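> Okay, sequence plus prediction incoming.
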Amino acid sequence: MLAFLKRLFGLDAPSEPEQDPMKKFLIVGLGNIGPKYDNTRHNIGFAVADALALRHEATFESKKLGDIAKFRIKGRQLILLKPSTYMNLSGKAVSYWLKQEKVPLENLLVITDDLNLPFGSIRLKKKGSDGGHNGLKDIQATLNTTSYNRFRFGISDKFSKGRQVDYVLSEWTEDEQNALKERLPISADAIESFALAGMDHTMNNFNGK
């Protein structure tokens, strides 16, 4: 009866409007946790997520299976995730936060490094193979699909035979760090475009940029 009377006289607390799931986006930057990985090529996913959070003055908080930051832009809510599971187990964090935030699979975007692209270049795709990338491989196995959006950031393949692991886990050169000052904002632009204008428009405007 008390609940009925509160509703009748408008005394109950207003409920929060439910967010339209189609306007929620999960942006996942892949990387490895720990200070020794902070400035490495393999952690470009973390770097892009950090750059986007910094632009919107969003703060990461440690949550289950990763660090989370949220912000809104023109009616869309972007949820940034940096998994704390290490690269090879990224799928667990991605799957959990998709379900936790009720984000449709088509609104997922995974940011990763790519040895097959020139340094700093961007390539967005709606689906595809894991390309030998352990993070993407685990996401594919966990979600049981290759049909999810990915954002590949080129780190080039300038390493000698047998030195691939050392290369991806090594820090950026000084020249690369200087170039990142331009490439990271462009990457943030591409992610905003994905949320606001859709994947097709974003691919047309940013691929190869």
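Perfect, thanks for sending it.
> Could you use CA atoms for every contact and neighbour count after this?
Will do.
> On the three-state scheme, the spatially most central residue of the chain is what?
Geometric centre of the chain, nearest residue: Val28, 2.3 Å, by CA atoms, centre = their mean. Recorded secondary structure, Val28: strand (DSSP: H, G, I helix; E, B strand; the rest coil).
> and it, what does it touch?
For Val28, the contact set (CA atoms under 8 Å, 6 or more residues apart in numbering) comprises Gly45, Ala49, Leu80, Leu81, Lys82, Pro83, Val94, Leu108, Leu109, Val110, Ile111.
> In strands, which of those appear?
Among those, the members found in strands (DSSP state E) are Leu80, Leu81, Lys82, Pro83, Leu108, Leu109, Val110, Ile111.
> Use this one as the comparison:
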Amino acid sequence: MKYLIVGLGNIGMEYAGTRHNIGFKVLDALAEASNAVFTTVRYGDMTEVRHKGRTLLLLKPSTYMNLSGKAVRYWMEAEKIAPENLLVISDDIALPFGTLRLRPKGSAGGHNGLKNIAELLGTEEFARMRFGIGGDFPRGHQVDYVLGEWTDEELRAMPERLKLFVEAIRSFATVGCALTMNNYNKK
């Protein structure tokens, strides 16, 4: 079984430590836990992780967040990944910091990266895992907030939250979306 696990973010050092790049950070944590190293490939950086007989292709698109669909579509076709074996990880301002919310399908919820993926795949029928980044910003400052850096408190809590997301991704690949939702959406 082969899975495509996509972490959304923006390329470039100026975005590396921002909230909007949590998808990249989650995949970095999974790669590190698996002793895997990313290499540059077409439309992004990729590595392969094996877990309980499954192959997880981890992709960090280099197409910028709002154009992520191009990379996702390309790698789904190139690797013959079924839509039910696609998992996209993104940030979510509607969820408190560190909250994990997995869904088997759904709307983009205002997230332009998810919107572009759905548009280019022609469906919203793919799993998405959202990492809550909170929404503690003044009205009209959403862009500054999501492109801002983590607070010291958030950084202290980050290793524990990343570990949970790594476990949830492995669970998604081994027991499926429904059971993983039941086990991890409340944590």
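Thanks, I have the structure now. This is a predicted model, so every value here is computed, not measured.
> one step back: could I get the contacts of Val28 of the first structure as a markdown table with neighbour count and distance to Phe119 of the first structure?
Listed next are the contacts of Val28 of the first structure as a markdown table, based on neighbours: other CA atoms under 10 Å; distance: CA to CA, whole Å:
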| residue | neighbour count | distance to Phe119 of the first structure |
| --- | --- | --- |
| Gly45 | 24 | 14 |
| Ala49 | 25 | 18 |
| Leu80 | 26 | 24 |
| Leu81 | 29 | 24 |
| Lys82 | 30 | 22 |
| Pro83 | 28 | 24 |
| Val94 | 25 | 26 |
| Leu108 | 21 | 24 |
| Leu109 | 24 | 20 |
| Val110 | 21 | 18 |
| Ile111 | 27 | 15 |
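> Looking at those residues, which is nearest Arg72 of the first structure?
Nearest to Arg72 of the first structure among the contacts of Val28 of the first structure is Leu80, at 11.2 Å by CA to CA.
> Please name the nearest non-neighbouring residue to the aligned partner of that closest one in the second structure.
Correspondence of Leu80 of the first structure to the second structure, assessed by TM-score structural alignment: Leu58. Using CA to CA, 6 or more residues apart in numbering and skipping residues adjacent in sequence, the residue nearest Leu58 of the second structure is Ile5, 4.9 Å away.
> ditto for Asp157 of the first structure
Leu115 (5.1 Å).
> just Ser193 of the first structure next, same as before
Thr202 (5.8 Å).
> Equivalent analysis for Leu100 of the second structure, please.
In this structure, Leu100 of the second structure finds its nearest non-sequential neighbour in Phe131, 5.2 Å apart by CA to CA, 6+ apart.
> residues in contact with the counterpart of the one you found in the first structure?
Matched to the first structure by TM-score structural alignment, Phe131 of the second structure sits across from Phe153. Applying CA under 8 Å, 6+ apart to Phe153 of the first structure gives the contacts Ile44, Ile111, Thr112, Asp113, Asp114, Leu117, Phe119, Gly120, Ser121, Ile122, Arg123.
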